[in-house]
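K.L.:
With the sequence up front, the predicted model follows.
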Amino acid sequence: MSDLNKLGLAEARDALRKGETTSVALTEACLSEIDGAGALNAFVHNTPDLALEQAKAADARMSADAPSLNGLPLGIKDLFCTKGVASQAASRILEGFKPQYESTVTQNLFDAGAVMLGKLNMDEFAMGSSNETSVYGDAVNPWKIDDRKLTPGGSSGGSAAAVAADLCLAATGTDTGGSIRQPAALTGITGIKPTYGRCSRWGIIAFASSLDQAGPMTKSVRDAAIMLEAMCGHDPKDSTSVDLAVPDFEAALTGDIKGKKIGIPREYRMDGMPQEIEDLWAKGREMMQDAGAELVDISLPHTKYALPTYYVIAPAEASSNLARYDGVRFGHRAKLDQGDGITEMYEKTRAEGFGDEVQRRVMVGTYVLSAGFYDAYYNRARKVRTLIKKDFEDVFAQGIDGILTPATPSAAFGLGEMADADPVQMYLNDVFTVTVNLAGLPGISVPAGLDANGLPLGLQLIGRPWEESDLLNLAYALEDRAGFVAKPSKWW
C-alpha cells in the first residue's frame, strides 16, 4: 500500500488486521513525512526510536482481536506529560522537563496499542487561538491560498496541522475554550471535546482546571469515535473524572437521525458575522433536515456574556495553576545577581520563562482574585456561568437532541495579522465555542465546506452531557451530507 500516512485510523486498523501492511511500515511512512514537513513546525519533539519500538511490539501482538488502536501512529500535544520525553507546554519555563510519569490519557492510548510519533506544537500553556504564543515558534496551517502563512488555529495548532497534512493518523488535543474545535475547523479536520470529566486530566499540564478537557483530532467522525473511546475512562487520580461506563462510540454511528430535534440558537447570529459563515450555517441546517432531523429555533439568552465570563474564570484559574512555576522544583531558573533573594528569583524566572500572553492572563487572573475585586469579577462570573449552563439545561429539557452552530467566526487568517490588534480581537475567535466549556458539554467540529478563497470552514454540534454517542452520530450524518473531501495541496 502506498501513501500509508494518508490513511485514517479506521482504514489503517482494518488494513493492519487483514495483514495488508504493518505498524512499522505505517510508522516509517509518517516519520518520513514528518522529516519533510519542517516548514509546518507541527512536531517539536520527535521520538522516532520510541515510535519504531512501539510499532514492532504492536506488530508482534497483531491479531483480529488486537486492541482498538494497535499499531496506529499518533501525535501527542505537548501539554500531555509523557514519561522520559520532553513535556514543555510550549513554554520556556518548562525547558528540560522530562516527566517520570505518564498522563492517564496517553497511558490509555498506549494500552490500546497506539504508537507515539512525537510531541506537537501548541500555544504556550494552551493560551491562544492562533498558535503564535509558542516558545517553538508558530505552527503553520498546511492550507495555503497565497504567499501568506496561515494560522492552524490554537491552542492545539500543531495537532491540527499534523493531522491535516497527514503527518500522523490522528492526534490528541485539549480544549479549554475551543482549542480542539477551532483549529479543527480552520484545517478541515474533525475535533471533539467530550463532556467535562469524561477524559482524565491527570498528567495534562493545567491551564484552567474547571474547563480543560482532552479529546481527539482526526480525519473523520468514525476515527474520532474510535480514538475517543480509547482516551476515556474513570481515573481515581482525577477528582473530576466521572465513574461512568465508556460506550462503544463507533457502534453508535448508524447515520440514522430521523426525528432528532436540532436546536438553532438565535443568539449565535452575531452582528457583523461574515456572510460565508451565515451561508454555511444555513447549508448545515438544510443538511440536517435532509437527513431527517427536525429543526427547532431555540434561545440561549446568556450567550452574550460567555466571552467576558470565560476571560475572567480562565485567567483566574491559570493564575492559581501557574503559581507552581517558580524556578525551584523543575524547569527554567533565571541567573541571579549577587545579593538577589528568593523574591528576585521568582520574579526573574517567571519574567524570563513566561511569554507575553501567559503573563497577561496571569496578571488578569491575579487581579480578579485579589481582595476587593473577588466579588466584583470572579464571583459574578461564576454566577453568570451557572446561568449559561442553565440555558442549555432548559433547552435539553425541551427534548432538543443537539445544537447546530458555526464553529468559528472566519476561515484561517494570516500569521502575524492580529499581532498589533487589541488582544480582545483574538479572543473573539472563541465566540462560538466557549459556552460549551463553561457548561461542561460535549461539542464537535465537522468540516463542512470551503470559503470563497478555498479555505476550510467547520460547523459545530453541541450535545447533551455524557451523550457523546448521540453527538457523534449527529456529526456522522452531517459529515455524510457535507461530503467534505478537500485536502491542502502540498507546498511544504
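P.N.:
The structure has been received and is ready for your questions. Numbering: from 1, shown residues only.
K.L.:
Going by C-alpha atoms from here, please, whenever you check contacts or count neighbours.
P.N.:
Will do.
K.L.:
Leu40: what's it in contact with?
P.N.:
Ala139, Val140, Asn141, Pro142, Ala161, Trp492 (Cα atoms under 8 Å, 6 or more residues apart in numbering).
K.L.:
and which of the residues you listed is nearest to Glu33?
P.N.:
Trp492 (10.4 Å; Cα to Cα).
K.L.:
so how many other residues sit close to the closest one?
P.N.:
Using other Cα atoms under 10 Å, Trp492 is surrounded by 12 other residues.
K.L.:
okay, pairing it with this:
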Amino acid sequence: MSDLTNLTLAAMRDGLREKSFSAKELTQAHIAAVEGARELNAFTVETPELALAAAETADRALADGAAKPLSGIPLGIKDLFCTEGVESTAGSNILRGFTPQYESTVSANLLADGAGMLGKLNMDEFAMGSSNETSAWGNVINPWRGAKGETLVPGGSSGGSSAAVAARIVAAATGTDTGGSIRQPAAFTGITGFKPTYGRCSRWGTVAFASSLDQAGPMARDVRDCAIMLRSMAGFDPKDSTSLDLPLPDFEAALTGDIKGRRIGIPKEYTIDGIPAEIEALWSKGADMLRDAGAEIVEISLPHTKYALPTYYIIAPAEASSNLARYDGVRYGLRETPDGGNLIDMYEATRSAGFGDEVKRRIMIGTYVLSAGYYDAYYLQAQKVRTLIKQDFDRAFEQCDVILTPTAPSAAFAAGSKSDDPIAMYLNDVFCVPASLAGLPAMSVPAGADKDGLPLGLHLIGNALEEEGLFNAGYALERAAGFSAQPEKWW
C-alpha cells in the first residue's frame, strides 16, 4: 500500500482507471502516510473521513465509467483556502476556530472534479513568510535534512504544501503565491510549483494577503502533475472581479517536450552580488540543457529588477494593512475583552493577541506607507515602479518566449537561522517577486542539488496567458535535468 504514495498523480489517475487499485486503497495509503508523518507538522487539520467519503464516490464513478478528471486523488489544501465545515485559520490565532459555511472556488473546483481532501496544510501566518516559521500552529519541518542532520525550513508561505508533497503524504497540494510562496518552497523541497497568470484562478474564498498579487497554483511531484492540477483549479469565476473570462487550455496536452526554435531569455540583471557559485553554475547548466534541447539562448535586460523587492515590500504590506483591518474581534474569530475596557481596548487586545510578530510588522509598514504624509512618497512611487517592471517584461518578451533564472538564492536553510533578520528572510524572494509584480505565470522545476545534496530549483517565467508554452519549457527542462532524488525518511 505504501508504494501507492510514491506514484505521481498522473500514475495514480491512470492506475485507478485501469483498476490496478481502488480509490479507497489509494486514500487509505495516504491517510496512513499522513498519520506517520505528523513530526513534519505539515497539517493544521486532518480530514480522513472526507477523503474516504470522496474515495467511495470515486470508486462508484470509476465502476460506472463516469470518472472525473481527479476521481479518487487525495490532495492537501493550504489553510488559506476556506473549506466548508472545516476549520480555516490562515495559520493565525486570530482565526482559530473559524469554520466557514462556504467553499473557496479553487477547492470547490478540485472537489467537483472528484478529488478528496486529506486535510488543511500548515502555512506562514496570513501567507507572510519565506520559511513557515510564523505559523500559529508551529513550524513546518522540511523532510530533507542538512548535511549534519540539522532541521531545515521547507520554504514559505506554502511550506506545509511543499513538505507534504515532498514527503509523499499527499498526491499534490494547493498553494498560493504572492511574491514567491509557491515557487520558493518548491525549490527548497525538490518539487515542482506553478504560479499561473494573475486571474487564472479565482481568489474567491481565499483569505486575502495582498489582493493585487495573490494567486493560487498547484504544487506537485512534476510538471505533468502541476498541469493536471491547474486544469481543475483554474477557470472563470463571476464572484471574483479579477477572474479571467477566457477559454481554459488543456495544459497537459501542451507537454510535448519539443522546444526547438523557442527563445530562452537570460536576464543579465539577475546576476546579483553574493549569489552562491553553485546557484550560478546550475543556472548556466540549465541554459545549456535547454540549448541542447533545441532552444535558442538570448540575453535580455530587465533594468528595473533591482527595485522589485523594495517595491513589493511597499505594495504587499499596504494591501495587507487594508485587508487585515477586518480582523477586529467583532464578527468572527478571536475576541479579547479586557475588564472594564471599551471598544478600542477590545480591538487592541484582540489584534495584539491574535496576530504574530511578522504580521504586525507588515501591518505597521503598510499603514505607514499609506498614511497621509507618506502615501505619495512610498505607495504611489511603488505603483509607478511596478508599471516600469511590467514594461520591462513586455519588451523582454518581444525578444524571447520564456525567461530562465534561479528560483532562490540558496538551498533550504536551517530552522531559526534567519528568524531574527527580516531583511535576510525577505531576500529569499528576490528572484520570484518581479514576475509576481507583473502578474506573469512562473514555475520552479527541481534541476539539481547543492554540495550537501539539497535540492535546487530553476525558475521559468512566461508571458501573460502563455501557460502552455511555459509548461512545455518546464517539461523539457525537467526531462533534461533528470532530478529524481527524494528525502531519506527519518520521520
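P.N.:
Yep, it's here. Quantities reported herein were computed from a predicted structural model and do not represent experimental measurements.
K.L.:
could you flag which of the contacts of Leu40 of structure 1 are buried?
P.N.:
Among the contacts of Leu40 of structure 1, those scoring as buried are Ala139, Val140, Asn141, Pro142, Ala161 (criterion: 16 or more other Cα atoms under 10 Å).
K.L.:
need the contacts of Leu40 of structure 1 in CSV with distance to Ser129 of structure 1 and secondary structure, can you?
P.N.:
Listed next are those as CSV, based on distance: Cα to Cα, whole Å; DSSP: H, G, I helix; E, B strand; the rest coil:
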residue, distance to Ser129 of structure 1, secondary structure
Ala139, 12, coil
Val140, 13, coil
Asn141, 13, coil
Pro142, 17, coil
Ala161, 14, helix
Trp492, 23, coil
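K.L.:
so which of those residues persist in structure 2?
P.N.:
With both residues aligned by TM-score structural alignment, their matches' Cα atoms under 8 Å, the contacts of the contacts of Leu40 of structure 1 that structure 2 also has are Ala139, Val140, Asn141, Pro142, Ala161, Trp492.
K.L.:
Using CSV, lay out these together with distance to Asn429 of structure 1.
P.N.:
Listed next are those as CSV, based on distance: Cα to Cα, whole Å:
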residue, distance to Asn429 of structure 1
Ala139, 17
Val140, 17
Asn141, 16
Pro142, 20
Ala161, 18
Trp492, 26
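K.L.:
What is the neighbour count of Asp292 of structure 2?
P.N.:
13.
K.L.:
I'd like to know how far the aligned partner of it in structure 1 sits from Gly233 of structure 1.
P.N.:
Using TM-score structural alignment, the partner of Asp292 of structure 2 in structure 1 is Asp290. Counting by Cα to Cα, to the nearest Å, the gap from Asp290 of structure 1 to Gly233 of structure 1 is 35 Å.
K.L.:
ok, now Glu479 of structure 1?
P.N.:
Glu479 of structure 1 is 26 Å from Gly233 of structure 1, by Cα to Cα.
K.L.:
Same question for Gly331 of structure 1.
P.N.:
Applying Cα to Cα to Gly331 of structure 1 and Gly233 of structure 1 gives a distance of 30 Å.
K.L.:
Among those two, which residue is more densely surrounded?
P.N.:
Legend: neighbour count by other Cα under 10 Å for Gly331 of structure 1 and Gly233, higher for Gly233 (22 against 19).
K.L.:
ok, now how distant is that one from Trp202 of structure 1?
P.N.:
Gly233 of structure 1 sits at a distance of 12 Å from Trp202 of structure 1 (criterion: Cα to Cα).
K.L.:
so can I have CSV of the buried ones among the contacts of Leu40 of structure 1 showing distance to Gly173 of structure 1?
P.N.:
Listed next are the buried ones among the contacts of Leu40 of structure 1 as CSV, based on distance: Cα to Cα, whole Å:
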residue, distance to Gly173 of structure 1
Ala139, 14
Val140, 16
Asn141, 16
Pro142, 18
Ala161, 12
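K.L.:
and which of those is nearest to Ala29 of structure 1?
P.N.:
For those, the nearest to Ala29 of structure 1 is Ala161 (17.0 Å; Cα to Cα).
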